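**Student:** only geometry, no sequence info:
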């Protein structure tokens, strides 16, 4: 069963943001402290980019760039795709698979960032959905709760 991203997949909307002029080290410290793999780069309320742990690994550590001098603007992916909270989990997953994303910012109707969905979040939602479907099938086959039982 497809679930809406908010509130069914992402139960608590929170979006960690940072401005593009901060250093990569600032972002790494924030991401480590909050145990997250990506953050949204903003200018005011507008999304201007996304930076992920993979960006840090490939564009900073792997490239021998100094994280204390490199700016978020130097490594972020500019103008990332976004999705709204009322989108279905399948839509987010399709977009992420098609474009190779692991994180996708969630925005409200005014395009303000309100959350982030990850592949891990979607995997968990799919797993829960499959468990629910399996339980419904077992109930149907066994005739419990009046499901599939003639009167």
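**Tutor:** Thanks, I have it. Note that the structure is a prediction, hence the values are computed from the model and not measured.
**Student:** Only C-alpha atoms from now on, for both contacts and neighbour counts.
**Tutor:** Will do.
**Student:** just checking, what packs against the longest helix anywhere in the chain?
**Tutor:** What stands out as the longest helix in the chain, according to DSSP state H, is helix 119-142. For helix 119-142, the elements it packs on are helix 89-99, judged by 3 or more C-alpha pairs under 8 Å, 6 or more residues apart in numbering; DSSP states H and E.
**Student:** that older thread, show me what counts as buried in the longest helix of the chain.
**Tutor:** For helix 119-142, the buried set under the neighbour-count rule, 16 or more other C-alpha atoms under 10 Å, comprises 119, 121, 122, 125, 126.
**Student:** So the third one sits against residue 93, correct?
**Tutor:** Pointing back at residue 122 there. Yes. Applying C-alpha atoms under 8 Å, one finds residue 122 in contact with residue 93, separated by 6.8 Å.
**Student:** another one to put next to it:
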């Protein structure tokens, strides 16, 4: 089980880094600095396309490297047990939400919608969604563990 958890961490952390850094930076720049101005011919906007791709790829590469380094550092410096039920439910729900968004076509006209229609982009966002869901589920598991530890302490002191 520990090997599976490590494999999921090594796959998910860089995917989350790519999704947050690459898509985030590219989307913000597309919506602000590199958008087509009113009255401008969109076919003449090649410089913005190049800058958009450079920002997306550069941010994605940085996010992937940062996620991989942090995942390996986490595995080598922390000894943790098996993930709790809330973590696994979070992973499944995160993947399910990304799959539902992909199948619904809600983001069809946006940058993220174009990435969801591309196979590797979909795989990356599925892994990122699972990782984010697992992080949220792990936070719930940790919160539940702290609450139970406090209850045990109260019983022993009384």
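**Tutor:** That came through fine. Quick caveat: nothing in here was measured; it's all calculated off a predicted structure.
**Student:** Got a TM-score for the pair?
**Tutor:** After superposition, the two chains reach a TM-score of 0.27 (TM-score structural alignment, normalised by the length of structure 1), with 72 aligned residues with a C-alpha RMSD of 5.3 Å.
**Student:** picking that back up, any chance of the buried residues of helix 119-142 of structure 1 in JSON lines with distance to residue 31 of structure 1 as columns?
**Tutor:** Converted to JSON lines, the buried residues of helix 119-142 of structure 1 look like this (distance: C-alpha to C-alpha, whole Å):
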{"residue": "119", "distance to residue 31 of structure 1": "17"}
{"residue": "121", "distance to residue 31 of structure 1": "17"}
{"residue": "122", "distance to residue 31 of structure 1": "20"}
{"residue": "125", "distance to residue 31 of structure 1": "23"}
{"residue": "126", "distance to residue 31 of structure 1": "26"}
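**Student:** closest to residue 54 of structure 1 among those residues?
**Tutor:** Proximity to residue 54 of structure 1 was ranked across these by C-alpha to C-alpha; first place goes to residue 119, at 14.0 Å.
**Student:** So the closest one sits against residue 94, correct?
**Tutor:** No. Taking contacts as C-alpha under 8 Å, residue 119 of structure 1 lies outside contact range of residue 94: 10.6 Å.
**Student:** now the helices for structure 2?
**Tutor:** 2-17, 24-31, 46-77, 85-104, 111-117, 119-157.
**Student:** Where do the helices of structure 1 begin and end?
**Tutor:** Along structure 1, the segments classed as helices by DSSP H run 24-34, 53-56, 72-75, 89-99, 119-142.
**Student:** got the angle for the longest helix of structure 1 vs helix 89-99?
**Tutor:** For helix 119-142 of structure 1 against helix 89-99, the angle by axes from the mean of the first three to the mean of the last three C-alpha atoms, to 10 degrees is 130 degrees.
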